[in-house]
Structures are given as C-alpha cells and as structure tokens.
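> Pasting the sequence and the predicted model now:
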Amino acid sequence: MLTPAAQRRSGRPDQNGDGRVFARLWAATASANLGDGLVLALVPLLAVQLTASSGLVAGAKLAHTLPWAVTPLLVGLLVDSMDRRHLIVFCNLVRAAVLAALTTALLLGAAALFVLCFLYVAAFCLAVGEAVADIATTALVPSVVPRHRLEWANSWIRGTESVLNEFVGLPLGGLLIAVGPVWAAGGAGGLYLAAAGAMLMLRGRFRPAGPPPGADAAGKGRHLLTGGLRILWRNRPLRTLTLMSTVMAGCWSAWLAVLVVYTVQGPVGLSPTGYGLLLTALGSGAVLGAALAPRLARALGIRWILAADVVAGVVMLGTPGVSADVAAIACATFLGGVGSGLWNVEVVSLRQRLVPHGQLGRIGGAVRCLGWGGMPLGAALAAGLAELAGPRAVFALAAVLTALTLIPLLRILDAPALDAPAREGPGQPARRP
C-alpha cells in the first residue's frame, strides 16, 4: 500500500482518510475566507472614505468583481498546469503583500487620490487571488480525501466559506474599518499569511498527473484557453448542470437587483437594517443546506437533492411577487438558501467524481465563467423589466425560468448518471457518462 505522501504525489487520495491532511486544507481555506470577508467590507467602505463620487466608489466594486468574469478560464489552465498547493500558497502571499502595501500607504498618510487608485489595483489583484485559491482548492480536495467522503469535505468547506464570508468577515470588517481602515487591511493580510502557512504544512506534491494542458497539441494552442469549455461541453451531465446554474444565477441576480427596491422603498417597508437581516436568512439557509447535504444525498440521491434546490429557488424567487408579508419573504429566502447550500455541495462533489484530476482546474474555471456570466445579464434584464412592469414582474419571470430548469434535470439527467458515481466505493474510477 502506498503511504499517504506517495498517494498524494500520484494524485490519489488516502483511502483511509487522513483527517490531518484535510484539517490543514480546511484551516487554510477558513483563514483565507475570513480574509475575503474583511476585504468585502474594506473595498467599498474605504472607497467611501476616500471620495464622495458615487461613480468612483462603484468603480472600486467593479475592480473587485471584474476578475471573476474575465479570468476563470486562465485560472483553470494554471490550476491544471502547476502544483495546486504551491499555487494557493503563492496567491495568498501575493494577497498579503498587496494588503501590506495598502496598509503602508494608509499609515504614511498618502494622498486620497493615490490611495484610491491603489485601491483599484489592490481590489483587482485580491479578486484574482481569490479566484485562484477557490478554483485550486476545489481541484485539490479529491487528492486529500477518498471518493466516498467528498460530500463531507465539501460540506465543511462550503459551510465555512458561508459563515466566515457573510456572518463573521463582513461585520468584523465593518467594525475594524470604524476603528481604522489600517486594522482591516492589516488583519486581512495577516489572515492570508496564516492561510499560506497552513498550506505549507500540507506535505506532498499536488501537481496533476499526466502531461500539462496543451502538451499533446503543439502548434494548436488556439484551443488551449478554451479547453475547459470544450471538455465541459462533451460531458453531458456537467454541461446540463452548468447551463442550469447559468440560468439560475441570472435569475438570482435579477431577484437581488430589485429586492432592495421592493422591500425597502416598496410595499414591504423594511429599514436598511431589516434588509440586511433578510439577506442573513439567505446565508443561514446556505450553511444549513451545506451541513445537511451528505446525509440527504445518501438518503434521497443526488438528482432529488438538486430538484429540491430548484423548487426551493422557485419558492424564494416567486414569493415576493405574490406577497408583501415580510415573514413569508424571509421564510422563502431561508428556504432558497438551504437549497443553494445543497446544490453547491452536491454539484461540486459530482464534478470531482466525474472529471479526472488533471482537468478539474479547467472545468472549474469554465463553470465559474459561465455561471458568473449569467449574473450581469440577469441584473441588466431585471433593471429594464422593473422599469416597464415593476419588481413583481421580475420576481415572476425569475421563478418561471428557474422552474423550467426542472425539465432538463428530470428528463435529460437520469438517475444513474448522477447517482452511480456516489455509490462507487473508494479507489474505484469514476464512470464517465
């Protein structure tokens, strides 16, 4: 039998479940995600302190979100070409260095315009680092846990991301910025350093086995960057799930784009604080869904778990269209969050089973590219429809489009295609559809 270190060098997980290895990966993920939460608060709140221009403040947020739309394909290629542990360590060290430079500028009292310009650059770099860390971590999980424990591992990682990003990082970041932006920037940088240290404790090599992407296609590099999309398109279950995710992400984005108008300025009459608590229900549901995913998958099967998420999404998106009762909207929002947590754990685990280790980065980048691509489109369509017919029309259309995704899930994705990989014992290769 191979030792755990030899198994990791060969790209195979320790089938006995080396909990210490996963604990180090989880610790690195937790530390980095708490830093991400601080950064989520830091970027807009620091921009507000530096300028009174709404356009310039929005520009800082754009710089922090743009990399998710333009870099996933390149990031996926890097993840499949390099040692994933080294890549995560490097990106966390770069993020720590960027925040150290921002902290230094704030301590030296640099001109507001200079700090604002540097904040734009820093926000972009931090978002690129987050993309690299997230995609590489997802690709690394199958190398440190056996196949039959993927739901368990992904449940821990996804739940931790939700808790530390939304419930701890954001309010803690706001508190630190109230004391002084230096504390938020320095604290996030320290967390990224801690994440890099935890990853350095992960022994072994985690470079995908086999030739690097494009090595067998000399002179045909025109398809290298889009390789993830091409691989994804040939895999029927993953292609269908990704297209469903794109539609649902657009619907969720449309819902969020008009929800604040409907609940704060519209008939619901919430205060800004109340609106924040409403969104907290979404995050709470996501944490619960991620925690329940492993048990429910064993009891019901993956296809029915995913169908439950679609139904929960329809309820969440459609409820504001038929009711202005805040309790009903909050319960529906919580239910939608539970479905989202279930979906995230199960779809990621399924992808890790169906895709060879050497392609997980490119597939992950392609999924992110398509999924995030639906969000700005949904928000733009929601803005136009809300002007013409009001917010309730947006909620109704989003619910209908989400409900239609049940058709490919129940008819195109048959139960064996989704549930067979989950029943495979440790050490067996995933069956390709």
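Great, that's in hand. Numbers count the residues shown, from 1 in each chain.
> CA only for contacts and neighbour counts going forward, please
Will do.
> Output the longest helix belonging to the chain.
The longest helix of the chain (DSSP state H) is helix 19-50.
> Work out the gap between the next helix or strand after it and the centre of the chain.
Next along the chain after helix 19-50, taking DSSP states H and E as the criterion, comes helix 54-70. Once both centres are worked out by C-alpha atoms, centre = their mean, to the nearest Å, helix 54-70 turns out to sit 17 Å from its chain's centre.
> What residues sit buried inside stretch 364-382?
364-379, 381-382 (16 or more other C-alpha atoms under 10 Å).
> for stretch 35-54, that is, sorry about that
35-48, 50.
> for stretch 296-311, same thing?
297, 301-311.
> mind checking how far that stretch is from the chain centre?
20 Å.
> Point me to the helix or strand that includes the residue nearest the centre of the chain.
For the chain, Asp134 is the residue whose C-alpha lies nearest the centre (C-alpha atoms, centre = their mean; 7.0 Å). Under the criterion of DSSP H and E, Asp134 resides in helix 112-140.
> which strands and helices sit next to whichever helix or strand comes after that helix?
Counting by DSSP H and E, the element after helix 112-140 in chain order, helix or strand, is helix 150-162. Applying 3 or more C-alpha pairs under 8 Å, 6 or more residues apart in numbering; DSSP states H and E, one finds that helix 150-162 contacts helix 19-50, helix 272-300, helix 326-354.
> After helix 150-162, which helix or strand is next? Please name it.
Next element after helix 150-162 (DSSP H and E): helix 170-179.
> Who are the packing partners of that next one?
helix 19-50, helix 181-200.
> another one to put next to it:
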Amino acid sequence: MTSDTTTDRAAEPSKSGPSLWRDRAFLQLWAAQTVSQFGAQLATVAVPVLAIVVLGASEFEVGLLNAATTAAFLVVGLPAGAWIDRMRKRRVMIAADLVRALALATIPLLWALDRLEMWHAYLVALVIGTATVFFDVSYQSVIPVLVRRTRIGEANAKLEATAQVARIGGPAIGGGLLAIVSAPFMIAATAVTYLVSFLFLLGIRDDETPRERTPGVGLVGEIREGLSFVWHHRLIRRITLNTALANLFGTISMTLMSLLVLRELGLTPAVLGLVLSIGSVGGLLGAVATPWITRLVGEGTVIPLSTVLFGLSACLVPLSAALPAVAVPLLIVAEFGFSFSVLVYNIAQVSFRQRVTPHHLLGRMNASIRFVVWGVMPLSALLAGALAEVIGVVPTMWVGAICQLLAGAVVVFSPFLGMRTLPEADEES
C-alpha cells in the first residue's frame, strides 16, 4: 500500500486556507520559477541565433537541435514518473536545476576556447532535456503537496502569470542584448538563472514523505498504473490526445519560426525577440483572465474554445510570409493569440488534472501525459527540418498550422463543450 502523509494541508476541500501570499514554501517556489523562466526566455532567442548565425546550421540541423531538446520525454518520460513518485519532488527539482546550469555553462566555455561545434549543442540539449523531464514532472506534482486543493488553480494562475511576464521581458531584452553581446554569453546568463532557482528551492521546507514502494509491483507495473489512470479517465484521455496533436503540429511552426524570421523574412534577432515579447503579453492576460473566462463560459467549455483560438493563431504565422509589408504585426498578433489561448487552456486542464488525481499517482499521471504530449515533439521537429529542406519553410509551416486547427476537433466534439463544472475525483470514479 502507499503512504501519503504529504496531503494533510490539501485534505480540507471545504476550507480555502491562508492566502498564498503568506505561504512561504509557495512563495519560494514562485520566486525560483520566475527567475529560471526569465533565463529560459533569454535562451529562446540565444539558442536559435547560436545555431543559425554563429554555427551556420541548416534547416535539418535546426530541426535536429529542437528534437534533441525534447527527445528525453520520449525516452525516459515514463520511468521518470514512477521514480519521481518514490522521491521527494523538491529534491528532484534541485538536482535538475544544478544539472541544467552546469550543462549550459559548457557552451560559452567551448565557444571561448574556439571549440564549439553543432554536436556540442546537440549533446547539451539532450542533457538539459533529460533534466527538464525530471524537473517538469516534479514541478507539476509538487504543487498539490505545497498548497491546499482549493488553492491549486490560484497557484497555477500565479505561476503562469509570472512565467508570462518573463516571456514578455526575456525575449525583448535578449534580442536587444544580442546587438551588444554574443549568443554564448546569453546562454551563460541562463545558466546563472538556474543556479538562482536552485538556491531558492534549497530554502523550501515541505512535509512530503516519499511513497513507499508497493510490494510485488515493479517499475513496469507502476508505469502501467499511471498509464491506466490516464487512459481510463474519459476527460483526461481527451485532454492528452488533444494536447499531443496540438504539440505534434504546433512544433513544426515552433521549430521553423526562427528560420522564417531570420532567413525567409530577413529580419534581425532583435525583431524576433520583440515579436516573442509583445506576443507574450497575451499569455499574461490569459493567465490573469482565466478565472473570469472560466466563470463566464464554464470549466469544460473553456478547453475547446481555447483550442480553436490557438489553432487559428497558428495560421497567421505562415500567412506573414505572403504579406511581408505587415509581416511583423501579423506575427505579433499570432503570438499574442497563441500565448493567450495556450495559457487559458493549460491553467484549466492542468488544474483539473491535479485536482482529480490521487496524490500517490501524481508523478506517474504527469509523466504519462508528458510522455505522450512531449514525446511527439522531437519527432515533429525532425519532420519539420526534413520537410522544410524538401518543400520549403513556409509550405511546411502551412501544413503544420492547418493540421493543428483541424486537430482541435478532439475536444470541440466532446463532453467538454457546454460543461459548466468539471467533475471531481469521486464523481469521475
């Protein structure tokens, strides 16, 4: 049997509990994520510039680099969930931050020694991707440990809001700094932010007790238990399929975005950073507006509505190539709509998943879903790079955008549409 003494604070659904503003553990987690998210946004501009401008990467090499970043979700995503359910999740996050900081630090070091090559970037991306698997699964699983169930939605909204602030400021600052310093120095700055996050996480105190291993059930059995929970929950199953399809086709645009801006449109890294930053304002507004939108249209309905919006937004990106005179405004609108809708969608569906999943299955539930929805991304990135070399960057992006819009049918034609209140765990079981 499992031991779950970590849920005492979350076991009072009838009480909202003290404000998160007075919850020291949550505030430290929030601070850690704010700093590391800002650094990660610097890297979203610096890494493509490093590959395309500094190392002269081809379309396929850009696709391969993006694939390396997410390949770990496909390779170790499932066992990671079972392992994390046996560990203290905060400690996993601490170790992952340290690994990411050290791995990133090798890029500016090799560049300074004039030894940096594309294969180094691939290797660092694989290491960081593996650490990110463990960090992200732990991160989504630790929130119900730190806050009461009635505060989970509020906690996710706060975390996503500051993440969007980072997405607004990070790319703009990154694009501007790239006019002064080189991409490797920007990557070094990202490494520093992971170290700061590491220090914040060290100061958190929680009462989590690792789950005892179930006698007679091995790693494969524990993985199967997590997959089974996701598959047999009718609403989580639809969310997983919808997110996987969105990521499969959306990654095509994400992979080729820097090539579209820097090569096809002939714009500068500063413009790329500006587009990403202004567009990210939509994400901030989405994070703030999610509770209001949810009350207005319903907890279930908000999921298909946001899915349709980010499908439509994706179509504006390749359209910008056909209208170069208004390419930058179109890209900004596309990023704005995409960021807004994705944040609304993620806050709604992640909060629902955390609310209805038993604590002893949180790690495996999140890992099972990440395995599917992130596991398709390296395959998509490779497809994007290969297809772009054959038919071109813009046609490939049109394929991805149209397929992403059509894939939303999974939740549009589903029980979510018209559902005012999503079921609780007991109702679903």
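Sure, I can see it. Just so it is clear, the model here is predicted, and its values are computed rather than measured.
> Could you provide the helices and strands packed on helix 150-162 of the first structure in JSON lines, with additional columns for distance to Leu62 of the first structure?
Output for those, formatted as JSON lines (distance: least, C-alpha to C-alpha, whole Å):
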{"stretch": "helix 19-50", "distance to Leu62 of the first structure": "10"}
{"stretch": "helix 272-300", "distance to Leu62 of the first structure": "21"}
{"stretch": "helix 326-354", "distance to Leu62 of the first structure": "25"}
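> Looking at the ones you listed, spot the one closest to Pro408 of the first structure.
When those are compared by C-alpha to C-alpha, helix 326-354 sits nearest Pro408 of the first structure, at 15.1 Å.
> What is that closest one packed up against?
By 3+ C-alpha pairs under 8 Å, 6+ apart, helix 326-354 of the first structure packs against helix 150-162, helix 272-300, helix 302-322, helix 415-423.
> So what angle separates the directions of the very next helix or strand once past it and helix 326-354?
Of the helices and strands lying after helix 326-354 of the first structure in sequence (DSSP H and E), the nearest is helix 360-389. Orientation note: helix 360-389 of the first structure sits at an angle of 150 degrees relative to helix 326-354 (axes from the mean of the first three to the mean of the last three C-alpha atoms, to 10 degrees).
> Centre of the chain to helix 360-389 of the first structure, how far?
14 Å.
> hang on, the earlier thing: can you tell which of the helices and strands packed on helix 170-179 of the first structure is closest to Pro142 of the first structure?
That would be helix 19-50 among these, by C-alpha to C-alpha, at 10.2 Å.
> elements contacting that closest one?
In this structure, helix 19-50 of the first structure makes packing contacts with helix 54-70, helix 112-140, helix 150-162, helix 170-179, helix 181-200, judged by 3+ C-alpha pairs under 8 Å, 6+ apart.
> As a markdown table, these with distance to Val326 of the first structure would be great.
Output for these, formatted as a markdown table (distance: least, C-alpha to C-alpha, whole Å):
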| stretch | distance to Val326 of the first structure |
| --- | --- |
| helix 54-70 | 29 |
| helix 112-140 | 34 |
| helix 150-162 | 23 |
| helix 170-179 | 23 |
| helix 181-200 | 34 |
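> and stretch 311-319 of the first structure, which residues are buried?
Neighbour-count burial for stretch 311-319 of the first structure [16+ other C-alpha under 10 Å]: 311-319.
> That should have said stretch 238-247 of the second structure, apologies.
In stretch 238-247 of the second structure, residues buried by neighbour count (16+ other C-alpha under 10 Å) are 238-247.
> Need the contact partners of that stretch.
349, 369, 372-374, 376-377, 404, 407-408, 410-411 (C-alpha atoms under 8 Å, 6 or more residues apart in numbering).
> Stretch 65-80 of the second structure too?
By C-alpha under 8 Å, 6+ apart, stretch 65-80 of the second structure touches 121-123, 125-126, 128-130, 133-134, 137, 219, 223, 255, 364, 367-368, 370-372, 374-382.
> Show me which residues of that stretch are buried.
Those buried within stretch 65-80 of the second structure under the rule 16+ other C-alpha under 10 Å are 65-74, 76-80.
> swap in stretch 6-26 of the first structure?
Applying 16+ other C-alpha under 10 Å to stretch 6-26 of the first structure flags 7-15, 17, 21-22, 24-26 as buried.
> quick one: which of the residues you listed is nearest to Val168 of the first structure?
Trp26 (16.6 Å).
> do you know how far that closest one is from Trp156 of the first structure?
Counting by C-alpha to C-alpha, to the nearest Å, the gap from Trp26 of the first structure to Trp156 of the first structure is 8 Å.
> Same check on Ser340 of the first structure?
When Ser340 of the first structure is compared with Trp156 of the first structure (using C-alpha to C-alpha), they lie 15 Å apart.
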